[in-house]
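Asks: Provided below for reference: sequence and predicted model.
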Amino acid sequence: MRLFLIVPAALLALLPLGCGSDTPDPNDPSQQQNQYAQGQPGQYQQPGQYQQPGQYQQPGATSTVPPPTTTTPAPTTGAAAGSPATPIAPAAAAMVQPVMQGLATQEAPGMQPDGQPFAAQFQEGQTLEQAINIQPGKCYTVIGASAGVQELDIQLVLHAAPLPPQVLAQDSGSGPNATLGGKAGGGCWKNPLPVGGPGKVILKATRGAGLAAAQVYVK
C-alpha cells in the first residue's frame, strides 16, 4: 500500500519537465532577438506617414505673405488756381516801380493814376483783386509789373450784384509785365455805358512765382 502511493506522486512531479511550457522565457536572448526582428506590436509605421503637428506641407508648396503696401501722397507744388495771393504794402514793391513808371509813360500818356498802386507776393496760379469804381464815359488803362513771375495777366471785371461777374477787358500780351488797354493795344478801355458800377481789377501770376504790382490809370 505505501509503495503504490509513492510511485504516482513521483510521476506527477516529472510531468512539467517532460511537457515544457508554451510561454517564452523573457530572459532568453534568442527570444529577445526574435522580438526585435519582428517588431513590437503597434510600433510599425509606413515610412513618411509620421509628421510633427503643424509641420506637414505638400511637396513644392510655398507660403508667401505679400508685403504691406503703402501709398505716398503725391507732392503738391504751387498754389490752387484762383487762390488769393498775399497782399503787401506798395512800398514793399519798390523794386518794380521803375518798370511800372516806364510802361505808364509809353502805354498811358496823358492819363492820371486812379487810386494807389497795389501789390502782392504770388505763388503760381494765385490772384490779387483790387476794387475800383467804373465811371460812365471814362477810359481805363492798367499797368502791371513783376519780379520772378514769368506770365502776368490782368482782367477788368464788372461786378454789379446780383448779376454774376462780367469780364470787360483783359491784356493780350505775354511775359512778366502786362498792360490792359494800353496805347500799343489800341488805346485805353472806355466804358460804353452811360452809367458806372462797381468793378475790380484781377492781377494773376499765371506762370511762375514772385512779387507783382499794378496801377490803374484813367482819363
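Replies: Looks like it arrived, so ask away. Numbering: from 1, shown residues only.

Asks: Please make it C-alpha for all contacts and neighbour counts, starting now.
Replies: OK.

Asks: In this structure Gly208 contacts Gln126, no?
Replies: No. Using Cα atoms under 8 Å, Gly208 is not in contact with Gln126, being 9.9 Å away.

Asks: Which strands and helices lie in contact with the strand ranked longest in the chain?
Replies: Using DSSP state E, we find that the single longest strand of the chain is strand 197-218. Secondary-structure packing of strand 197-218 (3 or more Cα pairs under 8 Å, 6 or more residues apart in numbering; DSSP states H and E): strand 112-113, strand 118-122, strand 127-134, strand 139-158.

Asks: Next one for the comparison:
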Amino acid sequence: MRLSMIVPVALLGLFAVGCGGSDTPDPNDPSQQNQYANGQQPGAYNPNQYQQPAPTPTPAVTTPAPAATVGTGASGGSPATPIAPAAAQAATLVLQGMAASEAPGMQPDGSPFAAQFQEGQVLEQAINIEAGKCYSVIASGVGIQQLDVQLVLHAAPLPPQILAQSNGQGATAILGGKANGCFKNPLPIGGPGKVIVKATRGAGLAAAQIYKK
C-alpha cells in the first residue's frame, strides 16, 4: 500500500516539472535577441515599441515676387529742375538771335521755358497742337554737349506719339526750322501735346521757345 501511493505522487511531481513554464530567458531565441541587444529583460515594457514615427515635414513653397516693371515714355528720362527764363539769360539770348533765321514769319507760342539739367534729364512743356497750324521749336543749352527736342502728341488714353524731333548735333536743337520746314498738323482737329527738351549728353542749363504760324 505504501508503494502504490508513492508512485502516483512521484508521477504528479514529474508532470508538474515537465509542463511548467520556465522563467529563464533563452539568449538563443531570435524573438528575444533585440531585447538583449537593447539591455532589456525579455517581456519588459519598451516605450519606443508603440511610438509612431515623426511625420515628414512638408517643404514650404515660396512664390517669387513679381519682378519689378519700369515704364518708358517718349521723354525717356527723369525730370530736370525748372528755372525762370531770366536765370537762363545766356541761353534765351541765343534763342532770340536764332528766331529770325530759323522761324521766319512765325510767332512765339507762349513764353520761353528753361531748366537746370543733369545728363539724361528732360523738361516737358504742355502745348495745344491746333488744327492746320505749323510748329517749330528752338532750344539752346549752356554746358550741355548734346541737346534734343521732340514734339509729342499725348491724347489719353492713347500712348504718347512722337510727331517730330530735332536731328542736329551740339548744344543747340532745332525742330523744324528753315532746313526742314515747320511741322504742320495734318489733322482737321487739334489735340493736347508736349514739347520735350532732353540733355542727351552733358549737364548744364537750357532754354526753349515754341513758335507757330
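Replies: Nice, I can see it. In this text the structure is predicted, and so the values were computed from the model without any measurement.

Asks: re the thing from before, for the helices and strands packed on strand 197-218 of structure 1, which one ends up most surrounded?
Replies: Counting by mean count of other Cα atoms under 10 Å, strand 118-122 has the highest mean neighbour count of those, with a mean of 25.

Asks: what does that strand rub up against?
Replies: If you take Cα atoms under 8 Å, 6 or more residues apart in numbering as the criterion, strand 118-122 of structure 1 is touched by 85-90, 93, 128, 130, 149, 205, 209-215.

Asks: so stretch 7-18 of structure 2 corresponds to what in structure 1?
Replies: Stretch 7-18 of structure 2 corresponds to no residues in structure 1, going by TM-score structural alignment.

Asks: so how far is that stretch off the chain centroid?
Replies: From the chain centre to the centre of stretch 7-18 of structure 2 is a distance of 96 Å (Cα atoms, centre = their mean, to the nearest Å).

Asks: What residue in structure 2 is paired with Lys190 of structure 1?
Replies: Checking with TM-score structural alignment, Lys190 of structure 1 has Lys184 as its match.

Asks: and the residue nearest to that match when sequence neighbours are not counted, how far is that from Pro186 of structure 2?
Replies: Among residues not flanking Lys184 of structure 2 along the chain, Cys134 sits closest, at 4.0 Å (Cα to Cα, 6 or more residues apart in numbering). Distance, Cys134 of structure 2 to Pro186 of structure 2, using Cα to Cα, to the nearest Å: 9 Å.

Asks: ok, now which ones touch the match of Lys190 of structure 1?
Replies: Lys184 of structure 2 neighbours (Cα under 8 Å, 6+ apart): Gly132, Lys133, Cys134, Tyr135.

Asks: Quick one: map the last one onto structure 1.
Replies: With TM-score structural alignment as the criterion, Tyr135 of structure 2 lines up with Tyr140 in structure 1.

Asks: Pretty sure Gly181 is one of the things that match touches, is it not?
Replies: Yes. Proximity of Tyr140 of structure 1 to Gly181 meets the contact threshold set by Cα under 8 Å, at 6.6 Å.
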